[in-house]
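Colleague: Provided below for reference: sequence and predicted model.
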Amino acid sequence: MGLPGLHFHDLRHTGDMLAAESGVGLKDLMARMGHDNVRAAMIYQHAVRGADKAITDAIDRRLGEREDEEGDGMAGAMVPAG
């Protein structure tokens, strides 16, 4: 590639991480990666799991804003997920 320290596999790894961050399903990620077993795709999906916390934090902030606007006292209320 002509760039010291950069290998073709590094580019593939970056593309796989970005694909996993997009939130696609396991089968779609496997197809994108060109894998026929779930092991590699699961590794990438687990690597980006931190996004779950960012999503729930954003939802919590929004609920807090609504509680401030509406005064319904429901901010922070526990609700079933999934």
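Modeller: The structure has been received and is ready for your questions.
Colleague: from here on, contacts and neighbour counts on C-alpha atoms
Modeller: Noted.
Colleague: Flag every buried residue along stretch 25-33.
Modeller: By neighbour count on 16 or more other Cα atoms under 10 Å, the buried set for stretch 25-33 is 29-30, 33.
Colleague: Below is structure B, check it against A:
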Amino acid sequence: MSEFVGPEPGALVFSGISGVPIRRSNFGKMSGWTHAAVAVGAEGLHFHDLRHTGNTFAAAGGTGIKDLMARMGHDSERAALIYQHQARGADRIITDSIDAHVEAERRGGDDDDGTPGVLVPVGSQAR
């Protein structure tokens, strides 16, 4: 990094060819990205993956919605909420709960929900 990143605070780690911030319009001109990703064993890595990772880490560190929005350059809270949701670990908790239930069923769990294969009436016939 000392060779390619300026010494000043806030220096860009990744920039366009002329040192400007990377934008969608100049990303295609960064022909070295694909070669760099392959060289570090990350073939298929997209620049946006780094942005996603950075924002996930920021949210996990307790960054608030407004600060995430400013960091991402978004006007909507939607994307910031997605990162905060991931940071809370809600997906992991939900997935672990589902996995535990499936495993209990595979082992013939104690919580019998009724006879398998029995039709349960629904709608107006369920009275």
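Modeller: On my side now, so go ahead. Since the structure is predicted, the reported quantities are computational estimates derived from the model, not experimental observations.
Colleague: From residue 82 of structure 2, how far out is the aligned partner of residue 37 of structure 1 in structure 2?
Modeller: Here residue 37 of structure 1 is matched to residue 76 in structure 2, going by TM-score structural alignment. From residue 76 of structure 2 across to residue 82 of structure 2, the span is 11 Å (Cα to Cα, to the nearest Å).
Colleague: surely the match of residue 37 of structure 1 meets residue 69?
Modeller: Yes. Counting by Cα atoms under 8 Å, residue 76 of structure 2 touches residue 69, with 7.3 Å between them.
Colleague: Could you pull out the helices in structure 2 for me?
Modeller: 24-27, 32-39, 47-60, 65-72, 77-88, 90-106 (DSSP state H).
Colleague: contacting residues around residue 38 of structure 1?
Modeller: 26, 30 (Cα atoms under 8 Å, 6 or more residues apart in numbering).
Colleague: can you do 7 Å?
Modeller: By Cα atoms under 7 Å, 6 or more residues apart in numbering, the contact set of residue 38 of structure 1 is residue 30.
Colleague: From residue 46 of structure 1, how far off is it?
Modeller: 12 Å.
Colleague: so what's the aligned residue in structure 1 for residue 55 of structure 2 closest to, chain neighbours aside?
Modeller: Using TM-score structural alignment, the partner of residue 55 of structure 2 in structure 1 is residue 16. Nearest non-adjacent residue to residue 16 of structure 1, counting by Cα to Cα, 6 or more residues apart in numbering: residue 33, 6.5 Å away.
Colleague: got it, and residue 75 of structure 2?
Modeller: In space, residue 75 of structure 2 is closest to residue 69, 6.6 Å off (Cα to Cα, 6+ apart).
Colleague: I'd assumed residue 78 was in contact with that neighbour.
Modeller: No. Taking contacts as Cα atoms under 7 Å, residue 69 of structure 2 lies outside contact range of residue 78: 9.1 Å.
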